[in-house]
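**Student:** sequence first, then the predicted structure:
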Amino acid sequence: MPEGSFPVSTESRTTAMRYRKIFSLGLAPLALLTASCSTAYEPLPPAPHVTASALTGEWRGPEGARFSLNKAGEFTAVRLRGQEMDFDDHWSLSGKGTWEVLDSYKGGRTVAEGNTVKLIIKNGKSGTAKVGQEQMDGSNTASTKQKKAPATYTWAVSVKKEGKNLRLYYVVGDPDSRWLCQFTHA
């Protein structure tokens, strides 16, 4: 192996040969589009099987957001941010609603395969939240445009297991730079 080179997997060689062929056919824009879209949504880890009783109690998240789930299927939220692109609308929602554990969610790539928690607030109280991930991590490049929260909102929340602990999370932000808004059991 020449100095300064690294071992390349067969899969990497095959991908490189495909792109060379595409470029040689004059299809460079298509190759660039394919390359940029292929990693926009990395698959989320499959959700473990959970029962409603395992999820009851208080959950805490970023920016002071929290919610509690009770055995009767009711929940109370404080400063819960919007999901996906709604996160960047700079609102938070507080109020009471209902929750349930669904066996599976088939709404796209924003929720993990497996058990999903559906949270619904009706007649919630709107609040202002931090601008976005950019302000949270200090880069401060986000827009300052703010919107009022809708009075009724539904979240599809994924479950993941870390050791013996469960975490609840939902995907927020632009699809090309999304991140997880995570909640720990208090």
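**Tutor:** Great, that's in hand.

**Student:** from here on, contacts and neighbour counts on C-alpha atoms
**Tutor:** Will do.

**Student:** surely Ser158 and Leu180 touch.
**Tutor:** No. At 9.9 Å, Ser158 does not count as touching Leu180 under the criterion of Cα atoms under 8 Å.

**Student:** looking at those two, which has the bigger crowd around it?
**Tutor:** Higher neighbour count among Ser158 and Leu180: Ser158, with 29 against 15, using other Cα atoms under 10 Å.

**Student:** thinking again about what came up before, overlap of the contact sets of Ser158 and Leu180?
**Tutor:** The contact sets of Ser158 and Leu180 overlap at 169-170 (Cα atoms under 8 Å, 6 or more residues apart in numbering).

**Student:** for Glu23, pull up the helix or strand it's in.
**Tutor:** No, residue 23 isn't Glu; it's Phe. Per DSSP states H and E: Phe23 is located in helix 10-24.

**Student:** swap in Cys181?
**Tutor:** Residue-wise, Cys181 maps onto strand 179-185 under DSSP H and E.

**Student:** touching the helix holding Phe23 from outside, list them.
**Tutor:** 28, 31.

**Student:** relative to Arg79, how far out is Thr14?
**Tutor:** Distance, Thr14 to Arg79, by Cα to Cα, to the nearest Å: 48 Å.

**Student:** in terms of neighbours, single out the busier of these two.
**Tutor:** A direct count of neighbours by other Cα under 10 Å for Thr14 and Arg79 places Arg79 higher, at 22 against 11.

**Student:** which elements pack onto the helix or strand where that one lies?
**Tutor:** Using DSSP H and E, Arg79 sits in strand 74-81. Contacts defined by 3 or more Cα pairs under 8 Å, 6 or more residues apart in numbering; DSSP states H and E place strand 74-81 against strand 66-69, strand 91-102.

**Student:** the structure to be compared is supplied as follows:
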Amino acid sequence: MVNTNSLAPPRRIAAAIACLFVLVGCNPHMYDEVSAVHDAKRAEFVGSWLCIDHTEVTLLPDGKAAIRLLDGQEFDFDDRWRLSGTGEWELTEERTGWNDGQHVQLTLTSRTSSATRTPDPAERLDPSSEHEPAPETYTWTFELQRDDKKQLMLYFFFGDPDSRSTYVLERKQP
């Protein structure tokens, strides 16, 4: 048994904080700022971007977009819908809750179809879990990051944003 009175006050505080993180399941980095990109050019985004389960987003030079099987971001991801259709995109420098860099804002303006992602095994055990229907229009805000080769990646957070689970789209290789 540890006698906490014998610990120096800073060590007692650190031990209490560590226990608190374990008890509440916190990610100690959940409020860290996201790396920001400030030097992206619009032309760098033109082309097709891919993700898992046949997701494809094509960004055209005129600001139009084709979207296929793109999941919702943040808590909308939990509803399991996947949207397809056409829309518009723009490169913005608006501050989001995550960083003050550039972002790609993608808006689905005309939904042509929607699909439902297969639930994970835990959800299959609870048939009472209800989900919102797929929206007719939707807007995603993608964070930007450069990899070690200075190539751009588009991503957004899915599920609880504090968990920092990322949905990453990578440029389609020719």
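**Tutor:** Received the coordinates, thanks. Treat the numbers as computed from the prediction; the structure is a model and nothing was measured.

**Student:** so what number do they get for TM-score?
**Tutor:** The TM-score (TM-score structural alignment, normalised by the length of structure 2) is 0.76; 158 aligned residues with a Cα RMSD of 3.0 Å.

**Student:** the helices and strands packed on strand 74-81 of structure 1: which one's closest to Lys118 of structure 1?
**Tutor:** The closest of those to Lys118 of structure 1 is strand 91-102. By Cα to Cα, the value is 5.4 Å.

**Student:** find me the equivalent region of the helix or strand following that closest one in structure 2.
**Tutor:** Proceeding C-terminally, strand 91-102 of structure 1 gives way to strand 116-121 as the next helix or strand, assigned by DSSP H and E. Under the alignment (TM-score structural alignment), strand 116-121 of structure 1 falls on residues 103-108 in structure 2.

**Student:** which residue lines up with Lys164 of structure 1 in structure 2?
**Tutor:** Per TM-score structural alignment, Lys164 of structure 1 is aligned with Lys150.

**Student:** which one in structure 2 is aligned with Asp174 of structure 1?
**Tutor:** Aligned partner of Asp174 of structure 1 by TM-score structural alignment: Asp160.

**Student:** and that match, how many neighbours?
**Tutor:** Asp160 of structure 2 - counted by other Cα under 10 Å - has 14 other residues nearby.

**Student:** right, and it touches Phe75 too?
**Tutor:** Yes. The criterion here is Cα under 8 Å, and Asp160 of structure 2 meets it with Phe75 at 5.8 Å.

**Student:** contacting residues for the residue nearest to Lys161 of structure 1 when sequence neighbours are not counted?
**Tutor:** Excluding its sequence neighbours, the residue lying closest to Lys161 of structure 1 (Cα to Cα, 6 or more residues apart in numbering) is Arg167, at 6.2 Å. Arg167 of structure 1 makes contacts with 159-161, 182-185, as judged by Cα under 8 Å, 6+ apart.

**Student:** re the thing from before, redo the helices and strands packed on strand 74-81 of structure 1 as TSV? Include mean neighbour count.
**Tutor:** Compiled in TSV, these are given as follows (neighbours: other Cα atoms under 10 Å):
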stretch	mean neighbour count
strand 66-69	20
strand 91-102	21
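
**Student:** among these, which is nearest Leu55 of structure 1?
**Tutor:** The nearest among these, by Cα to Cα, is strand 66-69 at 7.0 Å.

**Student:** okay, that closest one sits on what stretch of structure 2?
**Tutor:** Using TM-score structural alignment, strand 66-69 of structure 1 pairs with 56-59 in structure 2.

**Student:** burial count for the nearest residue to Pro28 of structure 2 once chain neighbours are set aside?
**Tutor:** Closest residue in space to Pro28 of structure 2, ignoring its immediate chain neighbours: Phe21 at 7.4 Å, by Cα to Cα, 6+ apart. Counted by other Cα under 10 Å, the residues lying close to Phe21 of structure 2 total 13.

**Student:** surely Phe21 of structure 2 is within a strand?
**Tutor:** No. Phe21 of structure 2: not assigned to a strand; according to DSSP: H, G, I helix; E, B strand; the rest coil it is helix.

**Student:** any idea how far it lies from Val34 of structure 2?
**Tutor:** Taking Cα to Cα, one finds Phe21 of structure 2 at 21 Å from Val34 of structure 2.

**Student:** how about Asp53 of structure 2?
**Tutor:** 26 Å.

**Student:** when those two are compared, which one has more neighbours?
**Tutor:** Val34 (16 against 9).

**Student:** my read: that one touches Thr96, true?
**Tutor:** No. Using Cα under 8 Å, Val34 of structure 2 makes no contact with Thr96, being 10.3 Å away.
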